[in-house]
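1. Let me see the structure of the following:
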Amino acid sequence: MYFTYIIRCKDDSLYTGYTTDIVRRMKEHESGINCKYSRVKGFKRLETYFIADSKSNAMKLEYYIKRLNRNKKLWIIKNPKEFLETLENKECYNIPYNE
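-> Sure, this is the predicted structure:
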């Protein structure tokens, strides 16, 4: 199981990543280890995450989200189910919402 996630940093910036262990990864962001961005910006909270069936799909989703502007990322955070519905037409994404 793989996770693609968006966190909010203390400076209100957003960071997107992927991992195999969401709990461990959030602890790393909190501690400022294994991520220069959250070490510098400070970890505030996990905003949302998505579960992927493969590393490839998790990485594709991470890449897709990272290319979006801030407003679109904020929309994803507020509307994760609707976001996934927009991906349904894209065969490369087979990602259920984390309910």
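
2. C-alpha only now, for contacts and for neighbours.
-> Fine.

3. quick one: contacts for Gly32?
-> 38-40, 42-43 (C-alpha atoms under 8 Å, 6 or more residues apart in numbering).

4. hey, where'd the helices end up in the protein?
-> All helices of the chain, identified by DSSP state H, fall at 22-31, 36-41, 55-66, 70-78, 80-87.

5. still on that earlier bit, report the two of the contacts of Gly32 separated the most.
-> With C-alpha to C-alpha as the measure, no two of these lie farther apart than Val40 and Phe43, at 9.0 Å.

6. ok, and the closest non-adjacent residue to the most centrally placed residue in the chain?
-> Taking C-alpha atoms, centre = their mean, the centroid of the chain lies closest to Tyr5, which sits 1.9 Å from it. Nearest non-adjacent residue to Tyr5, counting by C-alpha to C-alpha, 6 or more residues apart in numbering: Tyr49, 4.0 Å away.

7. one more to line up against the first:
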Amino acid sequence: MNHGSHYVYILECNDGTYYTGYTTNVEKRLQAHASGLGAKYTRGRAPLEVVYEELFLSKGEALKAEYRIKQLSKAQKRALILKKGCFGKRV
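-> Reported below is the predicted structural model:
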């Protein structure tokens, strides 16, 4: 059953690390991260840049993809970003 859009995204933090997350609204979630209301991991690591986002039709598919991406090494995440990246949203 489709209840809207579901996204998996990767943020690049100012220290060069990556944060992977799930949301239904990338812009709103990015603002939450930027204001310190997002994940604890991203606090103090701004500026943040969305370097990857992928749309899924179900929450289940998105959460499975998020899990798979979180299991990747940093080099594998970088390869995924270079292959399918989405650059330019920075806060």
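
8. ok so, going back, of Val40 and Phe43 of the first structure, give the one with the bigger neighbour count.
-> Using other C-alpha atoms under 10 Å as the criterion, Val40 of the first structure and Phe43 rank with Phe43 on top: 25 against 12.

9. which of the helices of the first structure sits most buried?
-> Neighbour counts (mean count of other C-alpha atoms under 10 Å) averaged over each of the helices of the first structure peak at helix 55-66, with a mean of 18.

10. hang on, the earlier thing: what is the burial count for the aligned partner of the residue nearest to Tyr5 of the first structure in the second structure?
-> Aligning on TM-score structural alignment places Tyr49 of the first structure opposite Glu53 in the second structure. With neighbours defined by other C-alpha under 10 Å, the count for Glu53 of the second structure comes to 20.

11. For Glu53 of the second structure, give its distance to Thr23 of the second structure.
-> Distance of Glu53 of the second structure to Thr23 of the second structure, computed by C-alpha to C-alpha, to the nearest Å: 10 Å.

12. shared neighbours of those two, which are they?
-> Common contacts of Glu53 of the second structure and Thr23 (C-alpha under 8 Å, 6+ apart): 7-9.

13. Select from the residues you listed every entry located in strands.
-> 7-9 (DSSP state E).

14. give me every residue that touches the residue nearest to the centre of the first structure.
-> Contacts for Tyr5 of the first structure (C-alpha under 8 Å, 6+ apart) come out as 16-18, 46-50, 62.

15. switch the cut-off to 7 Å
-> 16-18, 48-50 (C-alpha atoms under 7 Å, 6 or more residues apart in numbering).

16. what does it align to in the second structure?
-> In the second structure, the residue matched to Tyr5 of the first structure (TM-score structural alignment) is Tyr9.

17. How about Leu74 of the first structure?
-> Correspondence of Leu74 of the first structure to the second structure, assessed by TM-score structural alignment: Arg78.

18. Cys35 of the first structure now?
-> Per TM-score structural alignment, Cys35 of the first structure is aligned with Ala39.
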